[in-house]
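Participant: no FASTA, just this:
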């Protein structure tokens, strides 16, 4: 996904990529440790993602552009 700003928050990124249907669902999968950022489990839904970051969730690996 290409972003037009300096960063995008993790929960917003998951919604934009249709990994989750809602912010509530994003909160749950992040809290349960089902999301990795750059290979590390991430439990902060407000984590700022910047171009080049890799997000693994829902069986997919996505790169922020």
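Facilitator: Ah, there it is. Everything numeric here is computed off the predicted structure, so don't read it as measured data.
Participant: Please count neighbours and contacts with C-alpha atoms only from this point.
Facilitator: OK.
Participant: residues contacting the residue most central in space within the chain?
Facilitator: Using Cα atoms, centre = their mean, the residue of the chain that lies closest to the mean C-alpha position is residue 10, 3.7 Å off. With contacts taken as Cα atoms under 8 Å, 6 or more residues apart in numbering, residue 10 has the following neighbours: 44-49.
Participant: and which of these is nearest to residue 17?
Facilitator: Here the nearest of the contacts of residue 10 to residue 17, counting by Cα to Cα, is residue 49; it sits at 13.3 Å.
Participant: ok, second structure coming up, stack it against the first:
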């Protein structure tokens, strides 16, 4: 099941996403998490914590779920 994450700004980084989604406890753990776990952004393996996520991007974190980035204007 996909979960929507609404962006308050134009983009967030992958490290910020991991913290907001509750996958990691602090932003400092992002680098370690991405080295140890597979994370897909738009069906491509991603290990850069600074990767910018924008509305329309899909992030898949095994054992945590699939997340779709949405802008505030796309709210239903």
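Facilitator: Sure thing, it's come through. Keep in mind it's a predicted model, so treat the numbers as computed, not measured.
Participant: Among the contacts of residue 10 of the first structure, find me the one that's closest to residue 15 of the first structure.
Facilitator: Comparing every one of those with residue 15 of the first structure (Cα to Cα), the shortest separation belongs to residue 45, at 11.5 Å.
Participant: surely the closest one meets residue 28?
Facilitator: No. Counting by Cα atoms under 8 Å, residue 28 is not a contact partner of residue 45 of the first structure; they are 9.4 Å apart.
Participant: So which of the two has more stuff around it?
Facilitator: Between residue 45 of the first structure and residue 28, residue 45 has the larger neighbour count (other Cα atoms under 10 Å), namely 20 against 14.
Participant: What is the aligned counterpart of that one in the second structure?
Facilitator: Counting by TM-score structural alignment, residue 45 of the first structure corresponds to residue 49 in the second structure.
Participant: Surely its match touches residue 18?
Facilitator: No. Here residue 49 of the second structure does not reach residue 18: they are 9.0 Å apart, not a contact under Cα under 8 Å.
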